[in-house]
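Enquirer: Sharing a sequence plus its predicted fold:
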Amino acid sequence: MPTQTPLLAQVDNALLERIRKARHLVVFTGAGVSAESGIPTFRDAQTGLWSRFDATELATPEAFQADPALVWGWYEWRRMKVLQAEPNSGHYAIARMEQHIPQVTVITQNVDDLHERAGSQNVLHLHGSLHQPRCFDCATPYQLDSVPTEPEGGRRLPPPLCPVCGGAVRPGVVWFGEALPTTVLPQAFEAAASCDVLLSVGTSSLVQPAAQIPFIAQQHGAAVAHINTQPIISKHSDDWMLLGVASVLLPKLETQAFSNIRP
């Protein structure tokens, strides 16, 4: 039966030592990290007239086929919100760890680019990216304008057409009913299996198959620490649990493990 990992008011020295000596660090991030930059989580109430729509009903291939302008408009609104946001101190702390650890892999369930904008070099997007659309029919990548046209008040916005086949361009995210990217998921599993330390940040680690990532790391001998605002029920009693926000705890881990760096 799963045991609840003890909560730590202060960072444990044993965890700091594992981070300090790590040859490969994996940081597995979820919506909680982006939420601190002001990006609403997927299921949060939408603003303005977008509140009339159920996000889970817009995020399907069937919804796009039925009304591509509505779905494309909603995703362009989301992309606009992302571009208005800035990486927070948690994103920057992750990126700074690359200065001290030979290999750092970020595995994110978020579809924004805040990790990259903070300076992280090796980012695996399990759920795709708002910034990498592709043709619905032939999957050819499409280059977006840097600034989206704001679809005000739920206004439909016809998607661009693929220059190769003329099909409608779709958002480059994983929708309900779709599999995770076939190349990215094996890379994420491989990174988890080869790391010394895994930090699971801002995610409940309940949604499969991504939820396997901390367990894979644990099974291969890595130290696993969960950083979240709510306690995480872990199958492993020797995991660490740091209760709080990522923008505070990640810089704390980084500065205490590598005392010559200041946030």
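Expert: Ah, there it is.
Enquirer: all contacts plus neighbour counts: C-alpha atoms, from now on.
Expert: Will do.
Enquirer: helix/strand/coil for residue 170?
Expert: Using DSSP: H, G, I helix; E, B strand; the rest coil, the structure places residue 170 in strand.
Enquirer: which residues touch it?
Expert: Listed by CA atoms under 8 Å, 6 or more residues apart in numbering, the contact partners of residue 170 are 64, 72, 133-136, 159.
Enquirer: mind putting those in JSON lines, distance to residue 113 and secondary structure included?
Expert: Output for the contacts of residue 170, formatted as JSON lines (distance: CA to CA, whole Å; DSSP: H, G, I helix; E, B strand; the rest coil):
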{"residue": "64", "distance to residue 113": "23", "secondary structure": "helix"}
{"residue": "72", "distance to residue 113": "19", "secondary structure": "helix"}
{"residue": "133", "distance to residue 113": "13", "secondary structure": "strand"}
{"residue": "134", "distance to residue 113": "17", "secondary structure": "strand"}
{"residue": "135", "distance to residue 113": "20", "secondary structure": "strand"}
{"residue": "136", "distance to residue 113": "22", "secondary structure": "coil"}
{"residue": "159", "distance to residue 113": "21", "secondary structure": "coil"}
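Enquirer: Next up, a structure to set beside the first:
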Amino acid sequence: MSGGEAMSGARRPLVVVMSGAGISTDSGIPDYRGPNGLWRRDPEAEKLVTYEFSMADPEIRRRAWRMRREGPALRARPNVAHEAVVRLERSGTPVRVITQNVDGLHQLAGMPERKVLELHGSARSVRCTRCKARSGMEEALERVAAGDPDPACEACGGILKSATVMFGEGLDPAVLGEAVAVTKACDIFIAVGTSLQVHPAAALAGLAADHGARLVIVNAEPTPYDDRAQELLREPIGTSLPKLLERIAAG
């Protein structure tokens, strides 16, 4: 049975929430492409998260470490939108989160780790570009605070980077594959706080619609997939998303 076909019995719909930067702005984390987005305010900032520039230029790495240390992401707390997703999951509705964010706020709000697919990785850990060893971001930032502006891997001396997918890097195929599978299987696909312009993540909205899911887009600005959506919500995410998820939980 495809996602949009009539459901029988008491089976609850499988809901996929795909979140972008807009869901975290109320937590104090700026988005990237909105009217006041980071890339519009400081185009040079994009270099700090571009793999080629980061690997080639120690000064860019030093700026990136300062940005991580001074930025709001690791101090941010979940907001009412993250909490609403958790309430839906705890209501007994099957929920999977596919997120383009790297802030870990869905998990901090209470979503089980196994139900959150981080397409672009996590800013809460670091990875060695040589030996691939992973460790905590806080540990790396403590080394920066202690006077090491570009900390190297303690295991092999290689260049450390945030365990996020930088521009110029590919997505983890296992994570993307699981995201595609749940998208094809879902009954309701909610794209929230995302411009739906960054591929391949953006294409999941169309894939869900192609497989019969009800597509709902919650975003302040128009997206390329608005014509495929059965419901468009332009109101602030902090009020519109909780109301939408309450409706879904109530059946």
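Expert: Arrived safely, thanks for sending. Bear in mind the structure is a predicted one, so any value in this text is a computation, not a measurement.
Enquirer: that older thread, preserved in structure 2, out of the contacts of residue 170 of structure 1?
Expert: Shared with structure 2 under both residues aligned by TM-score structural alignment, their matches' CA atoms under 8 Å, the contacts from these are 133-136.
Enquirer: what's the distance between the residue mapped onto residue 55 of structure 1 from structure 2 and residue 178 of structure 2?
Expert: For residue 55 of structure 1, the aligned residue in structure 2 is residue 45 (criterion: TM-score structural alignment). The spacing between residue 45 of structure 2 and residue 178 of structure 2, counted by CA to CA, to the nearest Å, is 31 Å.
Enquirer: Same drill for the two, tell me which one is more crowded.
Expert: Legend: neighbour count by other CA atoms under 10 Å for residue 45 of structure 2 and residue 178, higher for residue 45 (16 against 13).
Enquirer: can you pull the contacts of that one?
Expert: 38-39.
Enquirer: ok, now how distant is it from residue 61 of structure 2?
Expert: 12 Å.
Enquirer: what's the matching residue for residue 149 of structure 2 over in structure 1?
Expert: Counting by TM-score structural alignment, residue 149 of structure 2 lines up with residue 157 in structure 1.
Enquirer: Can you give me the buried ones in stretch 103-113 of structure 2?
Expert: 103-107, 109-111 (16 or more other CA atoms under 10 Å).
Enquirer: do stretch 146-156 of structure 1 as well
Expert: For stretch 146-156 of structure 1, by 16+ other CA under 10 Å, it's 148, 150-151, 154-156.
Enquirer: Stretch 83-96 of structure 2 now?
Expert: By neighbour count, with 16+ other CA under 10 Å as the criterion, the buried positions of stretch 83-96 of structure 2 are 83-89, 93-96.
Enquirer: out of those residues, what pair is the most spread apart?
Expert: 83 and 94 (15.6 Å; CA to CA).
Enquirer: still on that earlier bit, could you provide the contacts of residue 170 of structure 1 in a markdown table, with additional columns for distance to residue 202 of structure 1 and neighbour count?
Expert: Below are these laid out as a markdown table (distance: CA to CA, whole Å; neighbours: other CA atoms under 10 Å):
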| residue | distance to residue 202 of structure 1 | neighbour count |
| --- | --- | --- |
| 64 | 29 | 19 |
| 72 | 27 | 24 |
| 133 | 25 | 19 |
| 134 | 28 | 22 |
| 135 | 31 | 23 |
| 136 | 31 | 20 |
| 159 | 32 | 19 |
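Enquirer: tell me the contacts of whatever residue of structure 2 lines up with residue 206 of structure 1?
Expert: The equivalent of residue 206 of structure 1 in structure 2 is residue 197 (alignment by TM-score structural alignment). Contacts for residue 197 of structure 2 (CA under 8 Å, 6+ apart) come out as 223-224.
Enquirer: Not counting sequence-adjacent ones, nearest residue to residue 39 of structure 1?
Expert: Nearest non-adjacent residue to residue 39 of structure 1, counting by CA to CA, 6 or more residues apart in numbering: residue 82, 6.5 Å away.
Enquirer: Return the residue of structure 2 aligned against the one you found.
Expert: So residue 82 of structure 1 corresponds to residue 73, using TM-score structural alignment.
Enquirer: what's the answer for residue 64 of structure 1, then?
Expert: In structure 2, residue 64 of structure 1 lands on residue 54 (TM-score structural alignment).
Enquirer: picking up where we left off before, mind picking the one among the buried residues of stretch 146-156 of structure 1 that's closest to residue 194 of structure 1?
Expert: residue 148 (38.9 Å).
Enquirer: separation between that closest one and residue 208 of structure 1?
Expert: Residue 148 of structure 1 is 32 Å from residue 208 of structure 1, where distance means CA to CA.
Enquirer: Likewise for residue 140 of structure 1?
Expert: Residue 140 of structure 1 sits 28 Å away from residue 208 of structure 1, taking CA to CA as the criterion.
Enquirer: more crowded one of these two?
Expert: For the pair residue 140 of structure 1 and residue 208, the greater number of neighbours falls to residue 140 (16 against 8), based on other CA under 10 Å.
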